[in-house]
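Peer 1: Can you look at this prediction? I've put the sequence above it.
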Amino acid sequence: MRLLSLFIATLIFSLSANIVAASPVDTYEFDDEVTKIRFQALSKELRCPKCQNQNLADSNSPIAADLRRELYELLQQGKADSEIVDFMVDRYGEFVLYRPRVSELTYVLWFGPAVLILLGIIIVIVIVRRKPVDKKNLSLSSEQQEKLKNLTNDK
């Protein structure tokens, strides 16, 4: 009984800790609706440097909270979206963008899949064309033709 009580208390504590930790709440007041929409769009476009697969809006890490605050301050200063993105890239690198810019460093990322698909199609075409077609095996022997004729006549 004592062990069961301890287990239930541990379970309740861990669940309540997860609920509290999983709900980042930043309350920022904006001068207009456009700035608020820009904040939401940019926070969804920029990636959390710590979490790697979460954007700033979804992440509850301390660095994401700092970046959201920085984003808010930059918007309040009247910075353009491109200026804010450039600032974040200068500070954290291209990794902070979900859609990295096309540059010499990201050519493989942008064009690699298309090149691989094209290469695969070429390889399939070459293999199919090289395979010799044996016309002798394509036709039915007289015995096979007779069996086929008997099968179709039975119906």
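Peer 2: Great, that's in hand. Numbers count the residues shown, from 1 in each chain.
Peer 1: contacts and neighbour counts: CA atoms only from here.
Peer 2: Noted.
Peer 1: Spatially central residue in this protein, please.
Peer 2: When Cα atoms, centre = their mean is applied to the chain, the residue found nearest the centroid is residue 53 (7.8 Å).
Peer 1: The closest residue to that residue other than its chain neighbours and residue 73, how far apart?
Peer 2: Sequence neighbours aside, residue 47 is the residue nearest to residue 53 in space, at 7.1 Å (criterion: Cα to Cα, 6 or more residues apart in numbering). Noted for residue 47: a distance of 18 Å to residue 73, by Cα to Cα, to the nearest Å.
Peer 1: From the chain's centroid, how far away is the biggest helix by length in the chain?
Peer 2: Of all the segments of type helix in the chain, defined by DSSP state H, the longest one is helix 107-130. Offset of helix 107-130 from its chain centre (Cα atoms, centre = their mean, to the nearest Å): 23 Å.
Peer 1: Now name the helix or strand holding residue 90.
Peer 2: Residue 90 is located in helix 81-92, with elements delineated by DSSP states H and E.
Peer 1: Helices along this structure, start to end?
Peer 2: 2-21, 33-45, 62-76, 81-92, 107-130, 135-138, 142-154.
Peer 1: Serialize those helices to JSON lines and add fields for mean neighbour count and distance to residue 101.
Peer 2: Listed next are the helices of the chain as JSON lines, based on neighbours: other Cα atoms under 10 Å; distance: least, Cα to Cα, whole Å:
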{"stretch": "helix 2-21", "mean neighbour count": "11", "distance to residue 101": "33"}
{"stretch": "helix 33-45", "mean neighbour count": "16", "distance to residue 101": "13"}
{"stretch": "helix 62-76", "mean neighbour count": "17", "distance to residue 101": "20"}
{"stretch": "helix 81-92", "mean neighbour count": "14", "distance to residue 101": "10"}
{"stretch": "helix 107-130", "mean neighbour count": "11", "distance to residue 101": "9"}
{"stretch": "helix 135-138", "mean neighbour count": "8", "distance to residue 101": "54"}
{"stretch": "helix 142-154", "mean neighbour count": "10", "distance to residue 101": "63"}
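Peer 1: before we go on, here's another structure to hold up against the first:
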Amino acid sequence: MKKWVLAFIAAMTFSIAAHAAIEVYEFDTLQQEEQFKELGHTLRCPKCQNNTIADSNAELAQDLRHKVYEMTKEGKSKNEIVEYMIDRYGNFVTYNPPFTLATSILWLGPLAVVVLGFGLIVVRSRKNKQVATEEKWDPEKEQRLKALLDEKNDGDKQ
């Protein structure tokens, strides 16, 4: 009886893996298939953020793949499909968002941080040089230094 229970559990375990669905899309022409593959690898999954809709297993990515498939079958061009996705999900859905007022912070922000940081370093280094040149060495400081060096310190030398 134990053998039958173990065999049943093993069969159920392996059947779960067989339940995984593989999406198969059929196209009328080779151009439609190529367009679908290209869009699948150029559109970003809004949920996963760093995966394409072809690489992601999220439900949203599956829906997007299905919508791209439908629009490709209808004969829509690549630009029409991309514009449709941008209208619904914003520029984030593309890996190369265009330069707009809204995305200018993303494009120019790192440059501004580097320029401001470099400017701050230059200003502070010039200020430190001015402070160093303002302090002049006078004879009184020289005498104090010699007195300190000549003074015998009981803790250092015996």
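Peer 2: Happy to help now that I have it. Just so it is clear, the model here is predicted, and its values are computed rather than measured.
Peer 1: The helix holding residue 90 of structure 1 to helix 33-45, inter-axis angle?
Peer 2: Using axes from the mean of the first three to the mean of the last three Cα atoms, to 10 degrees, the direction of helix 81-92 of structure 1 lies 30 degrees away from that of helix 33-45.
Peer 1: these two touch, right, residue 72 of structure 1 and residue 41?
Peer 2: No: the pair residue 72 of structure 1 and residue 41 fails to qualify as a contact (Cα atoms under 8 Å) at a distance of 12.0 Å.
Peer 1: follow-up on the earlier one: including distance to residue 27 of structure 1, could the helices of structure 1 go into a markdown table?
Peer 2: What follows is the helices of structure 1, written out as a markdown table (distance: least, Cα to Cα, whole Å):
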| stretch | distance to residue 27 of structure 1 |
| --- | --- |
| helix 2-21 | 16 |
| helix 33-45 | 11 |
| helix 62-76 | 10 |
| helix 81-92 | 20 |
| helix 107-130 | 36 |
| helix 135-138 | 75 |
| helix 142-154 | 79 |
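Peer 1: So for residue 99 of structure 1, which of the ones you listed sits nearest?
Peer 2: Residue 99 of structure 1 sits nearest to helix 33-45 of all these, at 8.0 Å, using Cα to Cα.
Peer 1: by how many degrees do that closest one and helix 62-76 diverge?
Peer 2: Using the same axes, to 10 degrees: helix 33-45 of structure 1 against helix 62-76 is 150 degrees.
Peer 1: list the helices and strands helix 33-45 of structure 1 packs on?
Peer 2: helix 62-76 (3 or more Cα pairs under 8 Å, 6 or more residues apart in numbering; DSSP states H and E).
Peer 1: residue range for the helix it packs on in structure 2?
Peer 2: Aligned using TM-score structural alignment, helix 62-76 of structure 1 spans residues 59-73 in structure 2.
Peer 1: average gap between the matching stretch and structure 1?
Peer 2: For stretch 59-73 of structure 2, the mean deviation from structure 1 after alignment is 1.3 Å (mean Cα distance after the TM-score superposition for structure 1).
Peer 1: what does that stretch rub up against?
Peer 2: By Cα atoms under 8 Å, 6 or more residues apart in numbering, the residues outside stretch 59-73 of structure 2 that reach it are 25, 27-28, 32, 35-36, 39-40, 45-47, 53-54, 56, 81.
Peer 1: re the thing from before, residue contacts, the aligned partner of the residue nearest to residue 53 of structure 1 in structure 2?
Peer 2: Aligning on TM-score structural alignment places residue 47 of structure 1 opposite residue 44 in structure 2. Counting by Cα under 8 Å, 6+ apart, residue 44 of structure 2 touches 50-53, 92-95.
Peer 1: Would you write a ChimeraX line that selects the buried entries of the residues you listed?
Peer 2: Selection command for ChimeraX covering only the buried members of those, criterion 16 or more other Cα atoms under 10 Å:
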select :51,52,53,92,93,94
